[in-house]
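> Give the three-dimensional model of this entry:
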Amino acid sequence: MLKLYPAYMRLFIWRGRALYFGPSVQLAAHAYATVALHVGIYRPFRIKIANGAWQSCRCAIVPPGTPHELDFEGGVHGKLFIERDSSDFLYFKRRFAYREQALSLFQDDELVQQLCRIYESDPDKAVIENCLDDLLRCDGELNLVIDPRVQAAIDLIRSEPDYNFSKEYLADRADLSPSRFLHLFKQHTDVPYRRFRTWKRLFLAMDSLNAADNMTIAALDAGFADAPHFSHSFRETFGINPAYVFRGINRFEV
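This is a model prediction of the structure:
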């Protein structure tokens, strides 16, 4: 049991979700390829969408592909990613007042208390997964259905994230024109194909980097051209340099 609750960095990844805790100052403009739930563990934080004004809140939901900046002013940042191509997404939409095209700012005491308990008690990953199941009300009733042509492309990206499948190749496999395939893919994932592919590659590279501590090898294994390409994509997606995250991370479990 942690007693002083210092600002530890932790990252846990499952097939349909990822949970991050850590200290955060200000994150530059960035955009995820999936829906993200931000929580100020001990106090409110500030968020700004595109060129809008800064707003203060305790909880925020940011839709996929939405550029935003964050400022936690040194506070502890709790962040839950919900993959658009998983059933977790349906439970997430049912549990929270999620607006797919707009930022949602709100207060949810149960959410804050649950994440605070996880952060402070630092349990094993299975316990954390059960806590998130309870939070999302995962009862086995909901099943995500994705067009099988899009699902086939997603499965291929997952199985070989380091391979650069072209839109023409995937469209041909789906018996669609490239433009129709890209439209259908975005319709079912909320983001363009290239952004989705980069998102999957980033998590593969993070896993490799955590295990081997070699950014060049991790970048190449995940399909990036080189370490600078990985760093640029990471900062564009998460608003921060990967070296900062992986120098300070205390627990990383996939």
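> From now on I want contacts and neighbour counts done on CA atoms only, so please keep to that.
Will do.
> Quick check: nearest residue in space to the residue nearest in space to the middle of the chain, chain neighbours excluded?
Residue closest to the average C-alpha location in the chain (C-alpha atoms, centre = their mean): F81, at 3.7 Å. Closest residue to F81 in three dimensions, ignoring its sequence neighbours and counting by C-alpha to C-alpha, 6 or more residues apart in numbering: A36, at 4.6 Å.
> for comparison, sequence B:
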Amino acid sequence: MHPSEAPVLLYLWDKRTFSLNLFPEPLQLSQAAAMLLVALDGDLLIRCRSDALRCRSALLPAGLELSVDSGSSRVAICYLDVFGEDHALLAPRMATRCGPLHIGLEDEAACITCFDELHRRSAEPPEVYDCLERLINPHQESPPGFVSDPRIARAIELIKTDVSCNQSIEFLAEQVGLSVPRLTQLFRQKIGVPIRRYRQWHRLFVTSVGVARGLNLTDAAMAAGFTDSAHFSHTFRTIIGMSPSAVLAHPRGIRLFAG
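As a prediction, the model looks like this:
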């Protein structure tokens, strides 16, 4: 299949999310999760703070505000695991660091070829996930020095268990045995974003999973805790950098999967 005829790919797993699309306008991102970007057809222009960088691949930590202009290139985006292990595995394998950004993935050409082939075939989700696993953690090892915090893991578990409910920070802090200031500080240190931004990001994920499983967009958004569709659309544009319709109602169609 020619790339111009291939559908958008949006595959959702609890650990990672993968999309492959051509964006009609620059993305204005306020990131809630770390991501790996790979441009398949030409350079990306990334503007972050006062820097403007051109590259084919970039590793971005959570918590940044930036713009990404893909020109006419398709872009593969992998939102990485929330605890930072994927980012820690990939960072040493990037060629250059520019402030908080890492650019130039090792074996970049092979990665581009692989993603292009997966897109042309509208590959099955397990094959895409296996490709990401081999790319991110080829040796099935933990990154040196990486330690997760069980208290933050528990706080995230509580948020995910009842996503439609705004559990207070006081409640979360009590459940994990921390003071509110310490939980707030430690959460941002370990996850890269405040608790509220992580909650918004997870609600977007849950909404997309609901759509993949047959709900209409409004019902899926309400079930995930958004007050209305306008609230969902505003949050989607703020974090993802485009309108929901640009992803979920693409003229070439979309292959949407939730695992």
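> what helix or strand is the residue nearest to the centre of structure 1 on?
For F81 of structure 1, the host element (DSSP states H and E) is strand 76-82.
> now Y5 of structure 1
Y5 of structure 1 belongs to no helix or strand, assigned by DSSP H and E.
> how near is the closest residue to it other than its chain neighbours to G22 of structure 1?
The shortest distance from Y5 of structure 1 to any non-neighbouring residue, by C-alpha to C-alpha, 6+ apart, is to E120 (6.0 Å). To G22 of structure 1, E120 of structure 1 is 12 Å away according to C-alpha to C-alpha, to the nearest Å.
> Of the two, which one has the most company?
G22 (22 against 15; other C-alpha atoms under 10 Å).
> Map F185 of structure 1 onto structure 2.
Matched by TM-score structural alignment, F185 of structure 1 corresponds to F187 in structure 2.
> quick one: the host helix or strand of that match to chain centroid distance?
If you go by DSSP H and E, F187 of structure 2 is part of helix 180-191. Its chain's average C-alpha position is 21 Å from that of helix 180-191 of structure 2, according to C-alpha atoms, centre = their mean, to the nearest Å.
> cool, and stretch 205-214 of structure 2?
15 Å.
> packing partners for the longest helix seen in structure 2?
Longest helix in structure 2, counting residues (DSSP state H): helix 195-212. Counting contacts by 3 or more C-alpha pairs under 8 Å, 6 or more residues apart in numbering; DSSP states H and E, helix 195-212 of structure 2 is packed against strand 8-12, helix 180-191, helix 217-223, helix 229-240, strand 254-258.
> a markdown table please, covering those and showing mean neighbour count and distance to P143 of structure 2.
Formatted as a markdown table, those follow (neighbours: other C-alpha atoms under 10 Å; distance: least, C-alpha to C-alpha, whole Å):
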| stretch | mean neighbour count | distance to P143 of structure 2 |
| --- | --- | --- |
| strand 8-12 | 23 | 24 |
| helix 180-191 | 17 | 15 |
| helix 217-223 | 20 | 36 |
| helix 229-240 | 18 | 27 |
| strand 254-258 | 18 | 27 |
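> how about these in a markdown table, adding distance to A109 of structure 2?
Shown next, in a markdown table, are those (distance: least, C-alpha to C-alpha, whole Å):
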| stretch | distance to A109 of structure 2 |
| --- | --- |
| strand 8-12 | 20 |
| helix 180-191 | 30 |
| helix 217-223 | 37 |
| helix 229-240 | 26 |
| strand 254-258 | 25 |
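> Which stretches in the stretch 51-200 of structure 1 count as helices?
Taking DSSP state H, counting those that start in this stretch to define them, one finds helices in the stretch 51-200 of structure 1 at 88-95, 109-121, 125-136, 148-159, 167-173, 178-189, 193-212.
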